[in-house]
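Undergrad: Please work out how this folds:
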Amino acid sequence: MPVYQHNLKDKKIDFNTILDKVRVFAPATVANMICGFDILGFAVDEPGDEVKMYRVAEPGVRIRSIVGDGGRLPLGADRNTVSACVKMLLNDLGILQDIGVEIELIKHMPIGSGLGSSSASTVAGLFAINALLNNPLTKDELMPYCVEGERLACGHGHADNVAPALMGGITLVRGGADLDIVKIPVPKELYAGIVFPQVDVPTRDARQLIKEKVLLKDAVTQWGNIAGLVAGLFQEDYDLISRSMQDVIIEPSRAILIPEFYAMKEIALAHGALSFGISGSGPSVVAVSKGPEVAELVTTKIQDHLSANGIESFKYVSAVNVEGPKVLSFND
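TA: Prediction:
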C-alpha cells in the first residue's frame, strides 16, 4: 500500500477462532457537510450497504455475487473495491495464502448518489473480514485500507466518506500521509433530510468543475464557516451551526449539475432547515435540521417540487448514525 501502509505482520491470527461466516451493514454518509470539502462528513442510519462473508476451504478472496448494482460493478477480485481491499489486508497480515474467503455484496444504496456508495461497500467488507478473523484490528488500523478503497473507486484516496462510515458520527479529516481522524460531538437533535434526484452526476465530472484557484476572501469565509461549524457542534449551538453551514467555494460550481438545486434550497430554508447543500459530489442534497419533523417536512416538500418538474427522487430522513458499521444476524 502507498503512504497509508501499516505493518500488520506482527498481528497474530488464531485460526481456531476464525468464524465460518459474518454479515455486516455499513452506513451511507454525507461528505463535506456543505462547507467542509473533503474534510468533514457524517454517517446516517439509512441507506447503506451489506456484505455477507464466508470462510471457504480454497485459499484466496472471491466475489460470490453482487445484488442491487444493476450489473455495474466488477466481479473480479482485483477490480472490485471490497475484495481488493480485503486482499490487501490479508496480504499485510501475511495470511492471504492461508485463508479462503467468499463475499456476497448487497447494494441497498444507489451508485453515484453522492452518499458514499463505494465507501459503504468497502467499509462493510473490511469490517466483515475483521469480524470473521475475530477482530484482531482496531478501527484506526482498518482506516488506511478504507482510504485505499476510495483510491481504487475514484482515483483519489480521500477519507471524508469512509471516516464517518467506519467510525460513525461526525468526523473531521486532517492531513494526507499523516492522516488524523477526529470525532466531533453530535448534537442530539441534529437530523438529515436527504433527497436523491434521479439524475446522473459522476463524481469525476463533479470534481473537474472545482476551481484550482480561489479568491483569498472566499477562502477566509470558508475557513471561518468550517471553524464555526465545528465550534457549533461542540457547543450544541444550532444557530451557529446554521450560520456556518454555508459553502462559497464548491457549491457554486457543482450546483449547475443538479436540476432545481436553488429552488430546492429555497424550499428547505423556507420550511425551517438549518442549512441546505450538496451531499458529497451530488446529485443527492441534504437539509440539515433540528429534529425529525422539520427534516420530514422539508424532504416531502422538495420531493413534491421535483415531481412537479418531472424528476423522480428518493428520500431518507435520519439522525446522525453514531455507531457506524455493525454485525447483523443471518436470521434477520
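Undergrad: hey, let's count contacts and neighbours off CA atoms from now on
TA: Will do.
Undergrad: Pull the number of nearby residues for Ser275.
TA: 21 (other Cα atoms under 10 Å).
Undergrad: Please enumerate the strands of the stretch 1-150 of the chain.
TA: Here the stretch 1-150 of the chain has its strands, by DSSP state E, counting those that start in this stretch, at 21-31, 40-56, 60-67, 100-107.
Undergrad: Ok, which of the ones you listed comes nearest Ile278?
TA: With Cα to Cα, the closest approach to Ile278 among those belongs to strand 21-31: 8.6 Å.
Undergrad: hmm, back to that, columns distance to Tyr262 on top of the strands of the stretch 1-150 of the chain, output as TSV?
TA: As requested, the strands of the stretch 1-150 of the chain are exported to TSV (distance: least, Cα to Cα, whole Å):
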stretch	distance to Tyr262
strand 21-31	19
strand 40-56	22
strand 60-67	35
strand 100-107	30
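Undergrad: okay, these in TSV with distance to Pro202 and mean neighbour count next?
TA: As requested, those are exported to TSV (distance: least, Cα to Cα, whole Å; neighbours: other Cα atoms under 10 Å):
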stretch	distance to Pro202	mean neighbour count
strand 21-31	15	28
strand 40-56	19	25
strand 60-67	21	18
strand 100-107	18	21
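Undergrad: Out of these, which is closest to Asp239?
TA: Evaluated with Cα to Cα, these place strand 40-56 nearest to Asp239, the distance being 18.9 Å.
Undergrad: One more, so I can put them side by side:
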Amino acid sequence: MKNVTAFAPATVANVSCGFDILGFAVEEMGDKVTVSLSDTPGVRVVRIEGDGGRLPYETDKNTCSVALKAFAEHIGFEGGLEIELFKGLPLGSGMGSSAASSVAALEAANVLLGNPLEKKDLLPFAMKAEGVACGAEHADNVAPSLLGGFVLIRSYHPLDVTKLHVPKGLYCTLVHPHFELNTADSRSVLRQQVSLKDAIIQSGNIAGLVAGLFQEDMGLISRSLQDVIAEPSRSVLIPGFDEVKNAVKDIGALGVGISGSGPTTFILSPAQDVAYAAKEACLKVFEKIGLDVDIYVSAVNTKGTYVINKS
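TA: Sure, this is the predicted structure:
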C-alpha cells in the first residue's frame, strides 16, 4: 500500500450531564483523510478541501499532523507521511470537527503502516490534537469518533475509556444554526467551581443515563438528560436553544442538550419518526427566528472510524 483513506464520524460530546466524560457518534456526517507514504521524512499536510481556506498547513497547528507526529514518534516510524484532509463537517459547530479530522488521519496511518496499534490505543494521539484545537486534551469527541457508539471516559489520569450499550431504536436530531461558536470561548464561560448540591444532581444524572442505556429504559434516559453545570452558562450563547427545547417537549423526544461546546443542539429520540418530528418542529423555530439552519437525523453510529480506500 502507498496510501489509505479513512472516514471518521461526527460526534455529540457531553450528552447533557456528562461534561468531558460522555459522547456518542452519529452516522454519515464526518471527515475523510488520505495518508500517503512519502520519500521525504516527516509529516506534511499537502491538501485541505472543504474548509474555506481556514485550516492551517503548519504541522504543529493542524490536528491531523499533530496526531500523526505523536503516533509516528510512539511507534518509531522515521519515514515520510503526507496528509490530504477532506472536511465534511463545519468548523466550530460542536459536532467534533477537529476530532473527526485527527481520528481519520490516525486510522488511515495505522492501517497504512500495518496496524502496529489497536484502534483503542490511538486515542492518546487524537487527544493531543484536541489540546491544540481547543486548549484541552479531552476525549469525549475523539473516543466515540474512533470507537463508535456511546463512550464513557471514567478517568483521564490514567486514561480509562469504556464503550456503553446503545439501545435499539435510539435516534438523534442535530440542529446546526449557521453560527460559529469557538470551543475556547464556550469553555471560558464555565464556572470553575460548582456547589455540592449541583455535583450531587449531576452525578445522579450521569449514573442514571448510563443505567438507562444498558437497561434500554427510555424513561430513565429522558429523566437523566439534565445538565446543571455547563448548559446554564452556555445556552445563552446559542441562538434558538430555549425555543428548540420548548418546541420538542410534547412530541415524545427524550431530551435536548448542547452538542459539545455548541452551537449545535442535539435531540435524542426513542424512534426514527420522533426524530423526524423533532426536525420539523425545529425548522419552524428557526424560520421564525430568521436564522439559517442545517438539521440532520441519524441513528447512533456504533462503528466509529473505518477505512474506505487503500491502494
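Undergrad: Once they're superposed, what TM-score comes out?
TA: Between these two chains, after superposing, the TM-score reads 0.97 (TM-score structural alignment, normalised by the length of structure 2); 311 aligned residues with a Cα RMSD of 1.2 Å.
Undergrad: thinking again about what came up before, quick one: which of the strands of the stretch 1-150 of structure 1 is nearest Val186 of structure 1?
TA: Ranking the strands of the stretch 1-150 of structure 1 by proximity to Val186 of structure 1 (Cα to Cα) places strand 40-56 first, at 9.3 Å.
Undergrad: Give the aligned range of that closest one in structure 2.
TA: Counting by TM-score structural alignment, strand 40-56 of structure 1 pairs with residues 22-38 of structure 2.
Undergrad: and if you look at stretch 204-215 of structure 1?
TA: Alignment of stretch 204-215 of structure 1 against structure 2: residues 184-195, by TM-score structural alignment.
Undergrad: quick one on the thing from earlier: so which of the strands of the stretch 1-150 of structure 1 comes closest to Tyr191 of structure 1?
TA: With Cα to Cα as the yardstick, what comes closest out of those is strand 40-56 (8.9 Å).
Undergrad: For that closest one, which helices and strands make contact with it?
TA: strand 21-31, strand 100-107, helix 117-132, helix 162-167, strand 170-174, strand 313-319 (3 or more Cα pairs under 8 Å, 6 or more residues apart in numbering; DSSP states H and E).
Undergrad: so where does Glu243 of structure 2 fall, helix or strand?
TA: Glu243 of structure 2 belongs to helix 241-248 when assigned by DSSP states H and E.
Undergrad: Could you measure from Leu213 of structure 2 over to Gly219 of structure 2?
TA: Leu213 of structure 2 is 10 Å from Gly219 of structure 2, where distance means Cα to Cα, to the nearest Å.
Undergrad: quick one: common contacting residues for the two?
TA: Common neighbours of Leu213 of structure 2 and Gly219, counting by Cα atoms under 8 Å, 6 or more residues apart in numbering, are absent.
Undergrad: Between the two, point out the one with more neighbours.
TA: When neighbours are counted by other Cα under 10 Å, Leu213 of structure 2 and Gly219 differ, and Leu213 comes out ahead with 19 against 12.
Undergrad: What's the match for that one in structure 1?
TA: Under the pairing rule here (TM-score structural alignment), the equivalent of Leu213 of structure 2 within structure 1 is Leu233.
Undergrad: now do Pro270 of structure 2
TA: Aligning on TM-score structural alignment places Pro270 of structure 2 opposite Lys290 in structure 1.
Undergrad: In contact with its match, which residues?
TA: Per Cα under 8 Å, 6+ apart, neighbours of Lys290 of structure 1: 189-191, 238, 273-274.
Undergrad: sorry, back to before: what's in contact with the helix holding Glu243 of structure 2?
TA: Against helix 241-248 of structure 2 from outside (Cα under 8 Å, 6+ apart): 235, 256, 265, 278, 281-282, 285.
Undergrad: Check the burial of the alignment partner in structure 1 of Gly240 of structure 2 by counting its neighbours.
TA: Residue mapping for Gly240 of structure 2 onto structure 1 gives Glu260, with TM-score structural alignment as the criterion. By the criterion of other Cα under 10 Å, Glu260 of structure 1 has 16 neighbours.
Undergrad: Now do the contacts for the nearest residue to Glu260 of structure 1 once chain neighbours are set aside.
TA: Setting aside the residues directly before and after it, Glu260 of structure 1 is nearest to Leu306 in space (Cα to Cα, 6 or more residues apart in numbering), at 7.5 Å. The neighbours of Leu306 of structure 1, taking Cα under 8 Å, 6+ apart as the test, are 197, 260, 312-313.
Undergrad: With Ala31 of structure 1 instead?
TA: By Cα under 8 Å, 6+ apart, the contact set of Ala31 of structure 1 is 37-42, 115-116, 160-161, 279-280.
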